[in-house]
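the following block contains a protein sequence and its predicted model.
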Amino acid sequence: MADLGRLVMRSGAPQLRLRLIAAVVLVLIGKLAAVISPVMLGEAINTLSAPGGAVVIGGGFVALALAFAGLRLLSACAPFARDAVFTAVSQSTMARAAVEGFGHAVSLSLDFHQSKQTGTLARVIERGARSTDFLIRSVVFNLGPTAVELLLAMGVMVVRLDWRFAATALLTVVIYAIVTFKITDWRLSHRRELNEADARAAGLSVDALINFETVKTFGAETRAVGAYGQALDTYVGAAVKANTSLSLLNGAQAVILNLGLAVMTVLAGMEVAAGTMQIGDVTMAILLLIGIYAPLNMLGFNYREIRQAFIDMEQLVALTNRSPDIIDAADAQALPPAAPQGARLEFRDVAFRHDARSQGLLDVSFVAEPGTTVALVGPSGAGKTTAVRLALRLIDPQAGAVLLDGVDLRQVRQSALRRAVALVPQDVALFNDTLRANIAFARPEASAADIQAAAEAAELGAFIEGLPEGLDTMVGERGLKLSGGERQRVGIARALLADPRLLILDEATSALDGRTEEAIQATLRKVRTGRTTLVVAHRLSTIVDADLIVVLRRGRVVEHGTHDSLLASAGEYAALWRRQTRQR
């Protein structure tokens, strides 16, 4: 609750403190009116009794009846007014929780995101944000005010009736709460089974529909339907158990509440018979107890949902409390001004080992001089991708240093580094937006002419001209409406638009056909002017003109030099070259 309170205070809602005070005042007014209104009705009924048994309707009855109606109206309208006043706070709190959770999630390290399911992470943020609204409404505006109403009602009973009435009301509520909590705790396992069965059935159906082509080509329709049917049978069994236990809970609650009401009614009748109470007091006692019962009807639901909401909020708090692995140093600085030739990238005795691997990089050193092209080659698992991530500062070296223009990347502000470096990955992921928006993602303020020029440079001009909507064509989720080669060209256009001093190409032409690859390679050779290029390549034919080729094996630099010098040395690179040229 302390985390929730702090979140509310930084929600940024308009007139926050005024709205908080007004909401609390409206809650108290509503509960006070709900407790006083039965007293007014009881007094009104008492005024009807006259000597001799006659019923007389006088001004006092009318005034008290109107007071009763007015207080009932006030108690009914107070929650609506409270919601109108407080909605801005609850919604701002929910939005703030979502923004903080999302913002912190995107700041976390690459390793964290690689170990998390994207859908699960999104659900943690969504459920955690929504839980704030539910907790505020259930705990602050339901359970809390109900306890206040119970205390006020008991006070009225002690003063106006007898302590036994207050004791009956308290005992009824306590027994009701204990039984509700016990049965609800027991029902949680049933509810969990129901949710798991529902998730399994939904997962099977979605999986089969997404992979419809595979199901169809292997003639597995009957098998898929059978598995879905079995999952639904399990769901039906779980649903029966969950609904039966819910009926048991509702039945037990009804028995307890009506027994308490019966005891209260009998007590009131006995007091009237003894002459210590009037008829109107019986009505007062019954209405007071019914007023307490009304919010209790949802106690089981609220208790279960509050428990779940606290779990959801704890997961979000745990996420936001997780510290990013990559953060700006306290004295982080901007990079020095870019040189006309491009950046100078240096790996100086760099070592890094992943937790899930037996080996990583060890004592890797090389220098990419300004304006040059350096290629990293080697077999799978040699450490090429790790070197790229180090150059982007997605991870930090465990030993040694990576320097850009003479500055250790750990001393550079990440925002400055991101503006200086651009990556074209092997698998380019695009946003479900237009081609224009995806290219401009690298530089949102870019002009239409700059975007078009970047597209032309990436050999996308003819493709875009052939589209009915041109650059405004939607590419689909993750760009799946485009071919692999088209996605890579969009990635290249995006990187070129960023105009970086260091361009990193991680198998950037692997999905292209030979003709397009040759065109892109020619384009890349042209755009290397004024920037340094770091290339990761499996096809050695694409890097024969590199100024420096660094050969990695098992995380170590085993050779480095130009294409011709490495062939002449007849080492690891020459062996790779012979294998690839024989395969042609």
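Received, thanks.

drop to CA atoms for contacts and neighbour counts, all remaining ones
Noted.

I'd like the distance between Ser205 and Gln488.
Using C-alpha to C-alpha, to the nearest Å, Ser205 is found at 32 Å from Gln488.

of the two, which one has the most company?
Neighbour totals were compared for Ser205 and Gln488, and Gln488 leads with 26 against 18 (other C-alpha atoms under 10 Å).

put this next to the previous one:
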Amino acid sequence: MPPDTDDDPFEVQKERVDNPMRRLFDEYGRENTAQFVVGVLASVAARILDLLPPVVLGLAIDAIIRQDKSFAAGFPVIPEAWVAPFVPGTRVGQFYFAVGIIVVSFLGGAAFHWLRNWGWNSFAQHIQHAIRTDTYDQMQRLNMEFFADKQTGEMMSILSNDVNRLERFLNDGMNSFFRLSVMVVAIAAILLSYNWQLALVALFPVPLISLFTWKFIQIIQPKYADVRSSVGTLNSRLENNLGGIQVIKTFNAENHESDRVDDVSGDYFDANWDAIDTRIKFFPALRILAGIGFTLTFLVGGLWVIQGEGPGPFTGTLAVGEFVTFILLTQQFVWPLAQFGQIINMYQRARASSARIFGLMDEPGRLEEQPNAPELDITEGRVEYDDVSFGYDKNENIIEDISFDVAGGETLALVGPTGAGKSTVLKLLMRMYDTDEGAIRIDGQDLREVTLRSLRRQVGYVSQETFLFYGTVKENIAYGTFDASDDDIVAAAKAAEAHEFITNLPDGYDTKVGERGVKLSGGQRQRVSIARAILKDPEILVLDEATSDVDTETEMLIQRSLDELTADRTTFAIAHRLSTIKDADQIVVLEGGHIVEHGTHDDLLGDGGLYAHLWGVQAGEIDQLPDEFIERAARRQAEVDASDD
């Protein structure tokens, strides 16, 4: 049964991947072949040396103490002629020779165990590092449509849990597989070479252990799937709550959220305990089966030695030393067979993880860059939207037939009620998405025909959803312009009216802003974001509610700086505060994804349409608004609320 079938957010991606483990070794294992070979050879050598002491002990009993056989002839598998030249002729000499073999086996075993662990750990760690960085690199290059359908916790699960699960299999699983394989094959060969009849007794539990292990895997896999599903839900809940901790506190919702975490944690506890309960019953049962094999070997072998002949159907003789070797090796033989169940389990979980990882790597991006695409060359900064239509869902457009021209150096403002498509229009300019119909051109160059890097390098973007990275104020201003000098950073901060509050911070520009900039106010974060865009010095500037989180006085100061900044570059601005864009060269009014008005501030006021009504709302002239406008506003709000639900 597949290890992951329920509630896997990457099930679609997983199903696209054939032979994920083969691909893992083909694409990443080949680069680390040396470590793999060292791990395999060292595993073989270490296990063989581990088996020497019980073999030598049995030989010492029969050849040195009891003198029932030749010391040189007692080595299993190895021809006597190969051993005889090295074996001393006296009993004392043979005794010290046996001691020497045991000492060498322990010292050599320790060295090869170290070498084995080095090989497997190096093999696993190099692959873990390479696959995590490759997965992240591919993930951050996916289009925004993909991220809209996935939670951050689910994406983190790929980079953390799945990659770590691969590392555990490549290290612990592969290590154990070769170690146990050598033990099982070598011990079976030794026992069969000593006494094939007693060996069959010792091997009697093997089929039962194999069948029992297979049934255990069939039972435990669905339980592991439930555990993974519940831990994913728990992680998502914790992530959401920690991200919204301020809202939780301001609404006194600590008890409510504690109860919700208790519920999902309880689900995880139940699923995990169910799997644990099954697992802890499995291993004692295996011990019983292993005990049966050991007991039968001791019973039959003991009677054989005591009676001097085989009991019942058994024939031939059994030396005391051989019996001792049988007892010692049987203990080491049966239990490794049970561990193969864990290896198989680790393999299947690693296979599911590798399928998710490669499925993500193979995720087709909606954005395609043409081979040998030229870089965007901006000379004037003229932007043209030519009958542009787009929808996040292919069955429903968010914007339709959007057309306008903006000359280089002009400012165009986008206005409209919530959900009209304003931000979507500008995201298309940044090519966060590609148009479904129509084209967007800058100085006559279709955005789909130039490189993404050159486009985004020359377009500065200030979003209404300000995001600051964990780090210093200086690092956040310089983000994207990493080679900026301190003087340039300070100049950008001054232009964004941020320098004064930054210098009053405990460590000035070196002050840590906290997770997502939590140590700064909303207005301060917004000004740092604006300074970041100013430092970039883009040819085209996009302001998406750039002053939404600042007070009126700060907005006035920022607006004055933005006026200077936008004087010689093409600028797009979205603002609900219409006073901030009334001086724009063009104002485009959107409603329901369509352009309903287009003109200057004075022209639109004179038309008495939607823009004039929105201006009246902000001017406090609500009583003078027509009923039709209020009814349309109510319908629009209902549609927005319905889409949120």
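The structure has been received and is ready for your questions. The structure presented is a predicted model; accordingly, all values stated were derived computationally and were not measured.

would you pull the TM-score for this pair?
Superposed pair, TM-score by TM-score structural alignment, normalised by the length of the first structure: 0.89. Supporting alignment: 574 aligned residues with a C-alpha RMSD of 3.0 Å.

contact partners for the residue nearest to Asn235 of the second structure when sequence neighbours are not counted?
Nearest residue to Asn235 of the second structure in three dimensions, chain neighbours excluded: Gly153, at 6.1 Å (C-alpha to C-alpha, 6 or more residues apart in numbering). Contact analysis of Gly153 of the second structure by C-alpha atoms under 8 Å, 6 or more residues apart in numbering lists Gly232, Asn235, Ser236, Glu239.

run the last query once more with 7 Å
Neighbouring residues of Gly153 of the second structure by C-alpha atoms under 7 Å, 6 or more residues apart in numbering: Asn235, Ser236, Glu239.

that one corresponds to which position in the first structure?
Counting by TM-score structural alignment, Gly153 of the second structure corresponds to Gly119 in the first structure.

how much space separates that match from Gly203 of the first structure?
From Gly119 of the first structure to Gly203 of the first structure the distance is 13 Å (C-alpha to C-alpha).

can you tell me the centre-most residue of the second structure?
Central residue of the second structure (C-alpha atoms, centre = their mean): Leu159, 1.5 Å from the mean position.

so that one is in contact with Thr133, correct?
No: assessed by C-alpha atoms under 7 Å, Leu159 of the second structure is found out of contact with Thr133, at 8.7 Å.

list the residues that contact both of these two?
Counting by C-alpha under 7 Å, 6+ apart, nothing touches both Leu159 of the second structure and Thr133.

which residue ranges of the stretch 251-400 of the first structure form strands?
345-352, 361-368, 373-377, 399-404 (DSSP state E, counting those that start in this stretch).

so which bits of the first one are buried?
Same thing as strand 345-352 of the first structure. Leu345, Glu346, Phe347, Arg348, Asp349, Val350, Ala351, Phe352 (16 or more other C-alpha atoms under 10 Å).

for Gly571 of the first structure, which non-adjacent residue is closest in space?
Closest to Gly571 of the first structure by C-alpha to C-alpha, 6+ apart is Glu559, at 7.8 Å.

map the one you found onto the second structure.
By TM-score structural alignment, Glu559 of the first structure lines up with Glu597.

and Asn164 of the second structure, how far from Ala34 of the second structure?
22 Å.

who has more neighbours, the two?
Using other C-alpha under 10 Å, the more surrounded residue of Asn164 of the second structure and Ala34 is Asn164, with 20 against 13.

quick one: map the more buried one onto the first structure.
Using TM-score structural alignment, Asn164 of the second structure sits opposite Arg130 in the first structure.

can you tell me the helix or strand for its match?
Per DSSP states H and E, Arg130 of the first structure falls inside helix 118-135.

in the first structure, what residue corresponds to Val588 of the second structure?
By TM-score structural alignment, Val588 of the second structure lines up with Val550.

looking at this, that match is in a helix?
No: using DSSP: H, G, I helix; E, B strand; the rest coil, the assignment for Val550 of the first structure is strand, not a helix.

now the nearest residue to the match of Asn164 of the second structure once chain neighbours are set aside: which helix or strand?
Distance criterion C-alpha to C-alpha, 6+ apart; nearest residue to Arg130 of the first structure, sequence neighbours excluded, is Met94 at 6.0 Å. Using DSSP H and E, Met94 of the first structure maps to helix 59-107.
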